[in-house]
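Participant: What would the 3D arrangement of this be:
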Amino acid sequence: MPDNEKVKILCVDDEKNVLHALERFFLDDDYEILTAGSGDEGLRMLVEEQPVQVVISDYRMPVMNGVDFLKEVYLRWPETIRIVLSGYADAGVIVAAINEGHIYKFIPKPWNEDELRFTVSNSLERYHLQRHNRELVAALAHYNEMLEKMVQERTADLELRNGALAIAQSMLHSLPFPVIGIDTAGMMVQGNQKAVELFREVESALLGTDCRDVLPQDVCRLLPDLAGDDVACLSWIRHGTHYDVHITPFGRYGQRGTVIMLIEKDRHTVE
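Facilitator: Alright, predicted model coming up:
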């Protein structure tokens, strides 16, 4: 528990001499001892003195017995450690106290000082561990909430990017001339529908084909030397069609390569 949090122990008993004895017993301990002569008074004091780490209650009290009192304490302050201190050692009472009052320990009167001191020390350790666990659970819930939000944002971003990619692919395939993407190793990694039609003989494996297997040597020789804003334009005749070959390097978003556009110029027969 925090260094500045005072340890408070509430002792509830209708016999004043018992309360005085408990105050004397804890006199040398660094605890603040609160006392109440009834269950109702104990509940009022708990409202005023929170947080109270440990409650020690007698069982046989008028109006509200110890089990009913501790049951109410459990419902309203479940983190408080509850101890029954009673000379009425009937087994049924002990079972009721444990099940209904959710008590941590049943100590008979007259109490053994070592047992009582050990029980209170363990109770405070239990209180500390329970609160630490709650803090960890709360921190984990907060972290999971942040993570879920990040996942949702990332998912939305990916969906947006995928949508933009689909549109870009659709635009690429709608262009009326062949467009080819080539990576730095000279492999064809992109090609629109017109490119597939132009290189019909390698249609099933256009992507992944070495550009030197389908493009003229003059074009392939230029690719390694182009960089930055360099743009090259060559002429190429294929299947009787004259193309202007526009070669443009790119290097954005960590990707590098070359875009080749084949613009049909005119048609003539080559013997």
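Participant: switch to C-alpha atoms for all contacts and neighbour counts from now on
Facilitator: OK.
Participant: can you map out the helices along the stretch 1-150 of the chain?
Facilitator: Taking DSSP state H, counting those that start in this stretch as the test, the helices found in the stretch 1-150 of the chain are 16-25, 39-49, 66-76, 91-101, 113-174.
Participant: For the third one, buried residues please.
Facilitator: Which is helix 66-76. Residues of helix 66-76 classed as buried: 66-74 (neighbour count, 16 or more other Cα atoms under 10 Å).
Participant: A strand includes residue 248, no?
Facilitator: Yes: assessed by DSSP: H, G, I helix; E, B strand; the rest coil, residue 248 belongs to a strand.
Participant: Now find how far off-centre stretch 131-140 is within its chain.
Facilitator: Centre-to-centre, stretch 131-140 and its host chain are 14 Å apart (Cα atoms, centre = their mean, to the nearest Å).
Participant: for comparison, sequence B:
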Amino acid sequence: MSDTERSIQVLLVDDEENILKSLQRLLMEEEFELHTASSAEQGIATLKELDNVGLIISDQRMPGMNGSEFLQYCREAVPDAPRILLTGYSDISATIDAINKGGAYRYISKPWNDAELIQTIRDAVRQYALLMENRRLNEIVRQQNEELQEWNRNLKGRVLEQTTAIRQKNEELHVLLKRVKEDYDEIIAVFSGLVEMHGGKLRQHSRNVAELSVNAARELGISGNDLETIRIAALLHDIGEIGIPERILALDRDAMNADELKQYQQHPIRGQVAIDTIEGLRAAGLFIRHHHENLDGSGFPDRLAGDEIPLGARIIAFADHIDKASETCRGDIADQALIKSGFVVGTQLDPSLQKVFRKVAPYTYFSMGAEEKELVEVELDPKELKEGMFLSRDVSSASGILLLGRGVALDVTKLAAIRRNYELDAPPHGVFVMVSR
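Facilitator: So this is what the prediction gives:
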């Protein structure tokens, strides 16, 4: 129970019985408990039994210990209780002592005015009550501050723990996403390799088209997801050929009969349909569908013309034409392939892309001109391979699954993949690479 909830005790000390009775009658209606003592010594004894003393009133002239001395004792015993001295007009020195030594709140001269005395007593008790209430509230604030500080310390700890946990989860998620991206790229590469194997292509056509397309797109300022869409579409642009008989794919279009040509011209649609169920590949599917459209509207499957053909499809079509032309080129492959492609620029291919491909094509066909004279092809055991070497031939398993294509530069990851492939399903020969003479 707090001090403000308990009854406030008031002590009256006077050696005159009639004065004590007079004060008791005067204060009998007040809201505090009144106690009396007829001497300072009795008052000290009474104080020891009381709790929550809110006011002490003492006469100055008493036998033994006088009022000033008694109030001085009370100042030490109950420092929070206001103290009032009853004194006569002639006791000025005693009054000064009561104020200076006893810390008296007020002094009241005898005889007193009842109304003034009651108001003085009420003010003193109210002052004590306010002091106790203020102390109680301060204690509550102190406790709450301690609780708040403890809560803040715990909060900091929890926040730190959660931040650490979130950081760890983010790192795990980053690793997982990286792995998913790597797996995703590997799956795309495998599909691309299957297309080449199905079509009887002994070189990395899809990857060449993808490299040409990505480099050209970068030159045009394409980046981010749009660039990735072009890369995937270029790698999978012929995926619709799977399911078409190989004898048809081996024919030139001019040599196909009507039924064979109809089957062949369905492969862009089949390619789009094959990946359309994967929402993330639908944009790439649109480029796959239209990579055989011609600028003059004579292409297939939808006979789109000019800007009706998506830019990504026009880029892939140009890259596809260059790489197919390069199959019969020798020496400066890039330059010769670009010359051959130039014959259909404006009818089949977009002329606005010609300058871009002239810039990027030489980077795809590394074995040309002077460089070709400085490099020779050698067959090495997988253990003899080193970082930085270029593959001169495709690397496939004994069962015919394409692992890496010609022209790829070897790094730590690719070296590990080749060596593992040779442990699991080794072909009857080593790995062919280009090395300096």
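Participant: mean shift of stretch 117-124 of the first structure relative to the second structure?
Facilitator: Compared with the second structure after the fit, stretch 117-124 of the first structure shows a mean deviation of 1.1 Å (mean Cα distance after the TM-score superposition for the first structure).
Participant: Just the buried residues of stretch 108-125 of the first structure, please?
Facilitator: Of all the residues in stretch 108-125 of the first structure, those buried under the rule 16+ other Cα under 10 Å are 116, 119-120, 123-124.
Participant: how about the helices in the stretch 201-350 of the second structure?
Facilitator: 205-219, 224-235, 246-249, 258-265, 267-276, 282-289, 311-326, 333-342.
Participant: Kindly present those helices as a markdown table, with separate columns for mean neighbour count and distance to residue 138 of the second structure.
Facilitator: Shown next, in a markdown table, are the helices of the stretch 201-350 of the second structure (neighbours: other Cα atoms under 10 Å; distance: least, Cα to Cα, whole Å):
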| stretch | mean neighbour count | distance to residue 138 of the second structure |
| --- | --- | --- |
| helix 205-219 | 24 | 70 |
| helix 224-235 | 21 | 61 |
| helix 246-249 | 15 | 92 |
| helix 258-265 | 14 | 89 |
| helix 267-276 | 21 | 71 |
| helix 282-289 | 25 | 69 |
| helix 311-326 | 24 | 74 |
| helix 333-342 | 20 | 87 |
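Participant: Relative to residue 91 of the second structure, which of the ones you listed is closest?
Facilitator: helix 224-235 (99.3 Å; Cα to Cα).
Participant: That closest one to helix 205-219, inter-axis angle?
Facilitator: The directions of helix 224-235 of the second structure and helix 205-219 differ by 150 degrees, with axes from the mean of the first three to the mean of the last three Cα atoms, to 10 degrees as the criterion.
Participant: Which neighbouring elements make contact with helix 224-235 of the second structure?
Facilitator: For helix 224-235 of the second structure, the elements it packs on are helix 114-198, helix 205-219, helix 282-289, helix 311-326, judged by 3 or more Cα pairs under 8 Å, 6 or more residues apart in numbering; DSSP states H and E.
Participant: Can you redo those as a markdown table, where the extra columns are distance to residue 17 of the second structure?
Facilitator: Converted to a markdown table, those look like this (distance: least, Cα to Cα, whole Å):
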| stretch | distance to residue 17 of the second structure |
| --- | --- |
| helix 114-198 | 18 |
| helix 205-219 | 111 |
| helix 282-289 | 108 |
| helix 311-326 | 114 |
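Participant: What is the neighbour count of residue 145 of the first structure?
Facilitator: 12 (other Cα atoms under 10 Å).
Participant: Over to residue 223 of the second structure?
Facilitator: 14.
Participant: same question, residue 4 of the first structure
Facilitator: Neighbours of residue 4 of the first structure using other Cα under 10 Å come to 6.
Participant: Just say which of the helices of the stretch 1-150 of the first structure is most tucked in.
Facilitator: Mean neighbour count (mean count of other Cα atoms under 10 Å) peaks for helix 66-76 among the helices of the stretch 1-150 of the first structure, with a mean of 20.
Participant: and the angle for that one with helix 91-101?
Facilitator: If you take the same axes, to 10 degrees, helix 66-76 of the first structure sits at 20 degrees to helix 91-101.
Participant: Mean distance between helix 66-76 of the first structure and the second structure after superposition?
Facilitator: Superposing on the second structure and averaging over aligned pairs (mean Cα distance after the TM-score superposition for the first structure), helix 66-76 of the first structure comes out at 2.6 Å.
Participant: could you give the angle of that helix to helix 39-49?
Facilitator: Orientation note: helix 66-76 of the first structure sits at an angle of 30 degrees relative to helix 39-49 (the same axes, to 10 degrees).
Participant: Outside of helix 66-76 of the first structure itself, list whatever touches it.
Facilitator: Contact partners of helix 66-76 of the first structure, identified using Cα atoms under 8 Å, 6 or more residues apart in numbering, comprise 39-40, 43, 57-60, 80, 82, 84, 96-97, 100-103.
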